[in-house]
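A.B. asks: predicted model and sequence below, questions to follow.
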Amino acid sequence: MAWRSGGSTNTSLIDNLLRNGLLNSPSLAAAFKSVDRAHYAPTDPYADSPQSIGYRATISAPHMHANAAEALLPYLKPGGKVLDVGSGSGYLTRVFAEMVKPGGKVVGVDHIGELVEMSIQNTRKSEEGAALMVSSVLRFLKGDGRIGLKEEGPWDAIHVGAAAKGLHEELVEQLAKPGRLFVPVEEESGGQWIWVVDKDASGKVTRKREYGVRYVPLTDHPGERT
């Protein structure tokens, strides 16, 4: 029941995602409930729909964030390392930080500097979010996430929050052993599909095409060349 899980409060939104089978993990549900989406979505934050955050970017619908987090769940553990590419308003990045604390590290990367600053300010709206940044569990950086962040890898989980032109082998290379990449890919036909890329303990990589989606493209800052 995608698109029908909105609520009047953050808690009711997450409860509806649980009720409709779009969110299944109790630990993820607790993490989502602890992060008020109103701090990251500019209008109607508890609707199950994507919203513009400016700069040709959006915050995805809650059910899509739930799908992504569920897909990465085996790698979202205390002490884990997560890279969030195209972190936008910082919402899902913050949820990931809830899952890997204590001792973990989550880095949100966006090449739009204004969105990086927005995500920092959004996260500071709660004492808990501010504390995660002070402790360096959570950081936001300006950069080209399409090439990853090799110097701080390998990453247990990599999430891409916008439609890429391909699987970006740089990101696959930066996965830990084991590790998982969740990425929407825009195909030549014009459609978009979620791909889940796994690297096992021996380094073997498997790629699986999942389901059709509709994300904004993973592009340069408006006004810059792609």
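C.D. replies: Received it, and whenever you're ready, just let me know what you need.
A.B. asks: switch to C-alpha atoms for all contacts and neighbour counts from now on
C.D. replies: Will do.
A.B. asks: for this structure, longest strand please?
C.D. replies: Counting by DSSP state E, the longest strand found in the chain is strand 175-186.
A.B. asks: what packs against that one?
C.D. replies: helix 62-72, strand 155-160, strand 192-199 (3 or more Cα pairs under 8 Å, 6 or more residues apart in numbering; DSSP states H and E).
A.B. asks: and these, which is most packed in?
C.D. replies: Mean neighbour counts were compared across the helices and strands packed on strand 175-186 using mean count of other Cα atoms under 10 Å; the top stretch is strand 155-160, at a mean of 26.
A.B. asks: what does that one rub up against?
C.D. replies: Strand 155-160 is contacted from outside by 68, 72, 75-76, 80-87, 171, 174-184, using Cα atoms under 8 Å, 6 or more residues apart in numbering.
A.B. asks: again, but for stretch 114-127
C.D. replies: 39-40, 87-91, 94, 109-110, 129-130, 140-142.
A.B. asks: the same query, at a cut-off of 7 Å, please.
C.D. replies: His39, Tyr40, Gly88, Ser89, Gly90, Asp110, Gly129, Ala130, Phe140, Leu141, Lys142 (Cα atoms under 7 Å, 6 or more residues apart in numbering).
A.B. asks: A further structure is provided below for comparison with the first:
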Amino acid sequence: MLLLAVILSLWAAAPLRAADPYTADRERMVARQLKGRDITDPRVLAAMGRVPRHRFVPEHLAPLAYSDMPLPIGSGQTISQPYIVALMTQWAEVKTGDKVLEVGTGSGYQAAVLAELTGRVYSIELLPELARAAATRLQELGYGAVRVRTGDGYAGWPEEAPFDAILVTAAAPEPPPALAAQLKEGGRLVVPVGPRRQVQQLLLLRKKSGKLVEDKRLPVMFVPLVPGSETKK
């Protein structure tokens, strides 16, 4: 009976493994691109190892999904390279139960990684077509608890504030004041700051005594965080 149970369990698991031909690629990504650099948080590494990045890119780009590069997702937007997603997540120091806001849903990949760490993820996307596609994709992959809405990222999500952590996945000229206001005391804001189409700085800012204090920075290049007013012109 024990042998039969083992055989049945292996048979049941086989379709799941076969359904994801990119498991080995994902494991290599974690080992070489993340562990091989400065991603050390075991929860972040585990989350990156679980989320199927190939499901968040156009089908013809799936073979490149676990390469260390950003990829286009349509509407002039990109999905960040895995290392940057992991780094931003690690800097955000997300704990179980934390309330997290993501600004710039894009494909939904960063939101899925965050959802592996906490069940309270809110994501706002300016472009309706991306927001709809991301919400559908997250639901299909079991991340239906992530709340996605269309809106101006500069305004944040005041109805759900305050947040323990806020991650911004597009570059702003400076940290948006509304996001700083929606951050809890002691909270973490991870945001790329700088001019469009030039080298920017990814900042980790902590809220101390009501003010944002810089903790870390890294040179990066992100697509711009577009104000909602620009889409109405």
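C.D. replies: Yep, it's here. Note that the structure is predicted; figures quoted are calculated from it, not measured.
A.B. asks: overlay them and tell me the TM-score.
C.D. replies: The TM-score (TM-score structural alignment, normalised by the length of the first structure) is 0.84; 206 aligned residues with a Cα RMSD of 2.2 Å.
A.B. asks: quick one: the contacts of stretch 114-127 of the first structure as CSV, columns for neighbour count, secondary structure and distance to Glu210 of the first structure too.
C.D. replies: What follows is those, written out as CSV (neighbours: other Cα atoms under 10 Å; DSSP: H, G, I helix; E, B strand; the rest coil; distance: Cα to Cα, whole Å):
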residue, neighbour count, secondary structure, distance to Glu210 of the first structure
His39, 18, helix, 31
Tyr40, 23, coil, 28
Gly88, 31, coil, 23
Ser89, 31, coil, 25
Gly90, 29, coil, 25
Asp110, 29, strand, 25
Gly129, 22, helix, 32
Ala130, 17, helix, 35
Phe140, 22, strand, 29
Leu141, 19, strand, 29
Lys142, 17, strand, 29
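A.B. asks: alignment lookup: Lys109 of the second structure to the first structure.
C.D. replies: Just so we're on the same page, residue 109 of the second structure is Tyr rather than Lys. Structural alignment (TM-score structural alignment) places Tyr109 of the second structure against Tyr91 in the first structure.
A.B. asks: any idea how far the spatially most central residue of the first structure is from Lys199 of the first structure?
C.D. replies: For the first structure, Leu92 is the residue whose C-alpha lies nearest the centre (Cα atoms, centre = their mean; 4.5 Å). Distance, Leu92 of the first structure to Lys199 of the first structure, by Cα to Cα, to the nearest Å: 23 Å.
A.B. asks: chain center to stretch 176-190 of the first structure, what's the gap?
C.D. replies: Offset of stretch 176-190 of the first structure from its chain centre (Cα atoms, centre = their mean, to the nearest Å): 13 Å.
A.B. asks: what about the match of Tyr109 of the second structure, how many residues close to it?
C.D. replies: Neighbour count of Tyr91 of the first structure, defined by other Cα atoms under 10 Å: 24.
A.B. asks: could you do Tyr154 of the second structure as well?
C.D. replies: Based on other Cα under 10 Å, the number of other residues close to Tyr154 of the second structure is 20.
A.B. asks: contacting residues for it?
C.D. replies: Pro176, Ala178, Pro227.
A.B. asks: show me which of those are buried.
C.D. replies: Among these, the ones that count as buried by 16 or more other Cα atoms under 10 Å are Pro176.
A.B. asks: surely the residue nearest to the centre of the first structure is in a helix?
C.D. replies: Yes - counting by DSSP: H, G, I helix; E, B strand; the rest coil, Leu92 of the first structure falls inside a helix.
A.B. asks: contacting residues for it?
C.D. replies: Contacts of Leu92 of the first structure by Cα under 7 Å, 6+ apart are His65.
A.B. asks: please redo it, this time with the cut-off set to 6 Å
C.D. replies: Applying Cα atoms under 6 Å, 6 or more residues apart in numbering to Leu92 of the first structure gives no contacts.
A.B. asks: what lies in contact with the longest helix seen in the second structure?
C.D. replies: As assigned by DSSP state H, the longest helix anywhere in the second structure is helix 2-18. Taking Cα under 6 Å, 6+ apart as the criterion, no residue outside helix 2-18 of the second structure touches it.
A.B. asks: skip ahead from it and say which helix or strand is next.
C.D. replies: helix 23-28 (DSSP states H and E).
A.B. asks: give me the angle between the next helix or strand after that following helix and helix 82-92.
C.D. replies: Scanning forward in sequence from helix 23-28 of the second structure by DSSP H and E, the next helix or strand is helix 42-50. Counting by axes from the mean of the first three to the mean of the last three Cα atoms, to 10 degrees, helix 42-50 of the second structure lies at 150 degrees to helix 82-92.
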